[in-house]
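Visitor: All I have is the shape, not the residue letters:
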């Protein structure tokens, strides 16, 4: 069996957390295969751990505490997180949307167990805090099949006192007044005709056996949660896709790429858009200068930026710079997440849309052309690339790097005319499709299927930035997302 590491957040109730941990390690599957299960028990107390969960209490501090604990456990390499706190499960979905490690659903575990033992339509009693009772947590999980009832007014007050009072279970008093108060509440539920009594506070597990011996049909929530966790075979929720972007290469092209991701996303509200984490790092050494003149090597800067994006939880990395892809093959083996290769995606797009019959023109920096990365991708796809002759390549470089070029902030005038001359040159040489193979070039001329030429004909202009944006949006579709138990590289297209 593959090794599985559970993280247990114990600080929301030290005794209940310890009880869950004990029931985990003594469960039959764990005892049978002890090498297959590892447990990290985090007993860092929540500052308001003794505060009663009444109807007016705020969850903000608890949410932030639990999220921090989840992040800490995730960084320590756990595969699943156990959260023994019913109040925290009222906001479990909020936490899960920001985490890559699944929180095992305690309520789902309870529902699964109840479905095995209870009669359909049965009345279920719930012993819970005022907050959990008001939240409708149990109705959300059980009301479709069962009737839910709670102790009456005075008996509910007994429950709160039994858990949070000076002589309550949280204070370590597992007999005496606490048990008597809980017994009164169970008696109240039995008068309402309940078949089973469900825990809505994890501390109920600490006195569960005492109440059972008195004849009350109380379920041991921690035992049920432990059993569910160690037999938990579901792969967990789908990851939330987060796109990491190596920005600043160049700065305007990064903004253009992000805009194209937004415009390519089918969305009707803010929440439908893709999460993006961007490091705008213009200090990455110039890629073309290194490739042509052996100036400062950008490899380490590119790699360091990618690693920071990886540590921020990116599912995949986009580099909106064609020339930077000359360094991708050196960087990729040292990353746990894929770099989506803009060049191979562009060539694949052209092949699917226009076939391989005619040569394809390439407008790019001299560094990109010298590196051969576009030509390698094209050759692998059966496409012939055509670069401008030297005089027209100089016009392309002027449009990009010139005093009035696009990197200097210009998109009209001399740079636009120089780029048009290069396009006309490739079209006259036989190209019907031309790649705008520098991310600044689409700032001058946009992608189009009908760029008008001086002779009255037209050519197709393909924007690799737009191709990359569309592909990244596709990776974020639910059917393409990896499960939380999988690494992103197992499911993201390995076009890198």
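Guide: Received, thanks. No experiment lies behind these values; they were computed from the predicted model shown.

Visitor: contacts, neighbours, all on C-alpha from now
Guide: OK.

Visitor: Which residue, neighbours along the chain excluded, lies closest to residue 201?
Guide: Once flanking residues are discounted, residue 201 sits nearest to residue 128: 5.3 Å by C-alpha to C-alpha, 6 or more residues apart in numbering.

Visitor: who are the neighbours in contact with the one you found?
Guide: Residue 128 makes contacts with 159, 199, 200, 201, as judged by C-alpha atoms under 8 Å, 6 or more residues apart in numbering.

Visitor: can you tell me which of these are in strands?
Guide: 199, 200 (DSSP state E).

Visitor: what's the burial count for residue 151?
Guide: 24 (other C-alpha atoms under 10 Å).

Visitor: okay, now the one to match up with it:
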């Protein structure tokens, strides 16, 4: 169903088909005829995607292997994500046993069918009521219903009724094949009666195929819920798509390569995690072919803007919620790129300046050790001016030492962190101290590979604070992830 007009924002829902063709088709039908859609048909856009799934005929017995099913569901969900879908509907109870695993890899919500069912039951049953469950062997033994309805008493069919139920649903000429009357329906009815005999006031579906015979069972006096109607109602409510995907940090890498690895290490070091799974998701494009930023600013060589923008767009497409660029000089190009992105670039320079004001106070004289391109762009000067800080930079001869320490034959970009490159930096740093600097910004991401962040660094009798923008960027990215 394709929307042609909409008074409000269009809600685009993807439906994973192929896991039970008839049940999936039934869900689509009940979505189209739901009250919310009929009242505002221009608002809803549904995409139903079904591909051959090689294990669809395998019985969902207790030890069923879910690997192929997981991969199939992920591939269809990823296709929906790439199509700009707002949320995914997954009409399959067995697949909801691993829904959380799929959700972790997506940036759009997979609507939780069990949450939909739970909310519906809360309007119908008192706490402590007995609920009967009609489910496959796999779902029954997975603990799925215990996770969502553990505060209710749950009952299941006995072993004989369960075996007959599995055959009626999934066997030859069963409900899944479209045989909705006769022996299959009678077998399902008897299983529901056994649940009522155990005190169940409501029968909950644990098989989406139950929706195909739900009307007949209700007419026979069974108080059984139609999961497709419940799920359709849930999906067309605003709160149905409120799941927030896990934060993912995008990193423009390769500017330079070693600094990128250093930055990632600082993100890990500044994340308050007790185990692997509590660390941030990061997607990195290590692109050393981005043209040299300093060469462009100083000598009008190749403009890096296009390469930086293309890298940012690929990170955006990969699901990044924010982008970090661990390169000071590259920030001279950030403003012209940001307006063409949907996600924010975390500005390392402004965050560093704000951190200096917070830690050392306004009115300080701050020395800047950076590439000549960064200095020429004045990006640090402008940020400092707004914050009430005074920036001093090395004289011509001392700036030549800084550039050689970075780009020289035995410089940091060539893989050196000791020797002449370090000596050159220390000479330039001492010069800035003599100009009155209280704080030094290590304003090239290569410099912290040689001089580490320090609140009290001694240089020939001068005591100065060394501030590492890469560390500050890492801290801000971690804070952003936790706030999000």
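Guide: Ah, there it is. All of these numbers come straight from a predicted model, not from anything done at the bench.

Visitor: And the TM-score between these chains?
Guide: For these two chains in superposition, a TM-score of 0.96 is obtained (TM-score structural alignment, normalised by the length of structure 2); 477 aligned residues with a C-alpha RMSD of 1.2 Å.

Visitor: just to revisit the earlier point, can I get the contacts of residue 128 of structure 1 in TSV with neighbour count?
Guide: Formatted as TSV, the contacts of residue 128 of structure 1 follow (neighbours: other C-alpha atoms under 10 Å):
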residue	neighbour count
159	28
199	22
200	23
201	23
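
Visitor: Looking at structure 2, which of the contacts of residue 128 of structure 1 hold up?
Guide: Using both residues aligned by TM-score structural alignment, their matches' C-alpha atoms under 8 Å, structure 2 keeps these contacts from these: 199, 200, 201.

Visitor: Of these, which is the nearest to residue 311 of structure 1?
Guide: Lowest distance from residue 311 of structure 1 to those (C-alpha to C-alpha) belongs to residue 201, with 35.6 Å.

Visitor: Return the residue of structure 2 aligned against the residue nearest to residue 201 of structure 1.
Guide: Alignment note: residue 128 of structure 1 maps to residue 135 in structure 2; criterion TM-score structural alignment.

Visitor: Residue 46 of structure 1: helix or strand, and which one exactly?
Guide: For residue 46 of structure 1, there is no helix or strand it lies in under DSSP states H and E.

Visitor: Which residue of structure 2 sits opposite it in the alignment?
Guide: Alignment note (TM-score structural alignment): residue 46 of structure 1 maps to residue 53 of structure 2.

Visitor: That match: neighbouring residues, count only.
Guide: By other C-alpha under 10 Å, neighbour count at residue 53 of structure 2 equals 15.

Visitor: isn't it right next to residue 20, touching?
Guide: No. Applying C-alpha atoms under 8 Å as the test, residue 53 of structure 2 and residue 20 come out as separate, 10.0 Å apart.

Visitor: and residue 22 of structure 2, what is it in contact with?
Guide: Residue 22 of structure 2 touches 176, 177, 178, 209, 212, counting by C-alpha under 8 Å, 6+ apart.

Visitor: from the residues you listed, which is closest to residue 454 of structure 2?
Guide: Nearest member of the contacts of residue 22 of structure 2 to residue 454 of structure 2, counting by C-alpha to C-alpha, is residue 209, at 64.5 Å.

Visitor: Break down the stretch 351-484 of structure 2 into its helices, ranges please.
Guide: According to DSSP state H, counting those that start in this stretch, the stretch 351-484 of structure 2 carries its helices in the segments 372-377, 379-387, 396-407, 420-434, 469-483.
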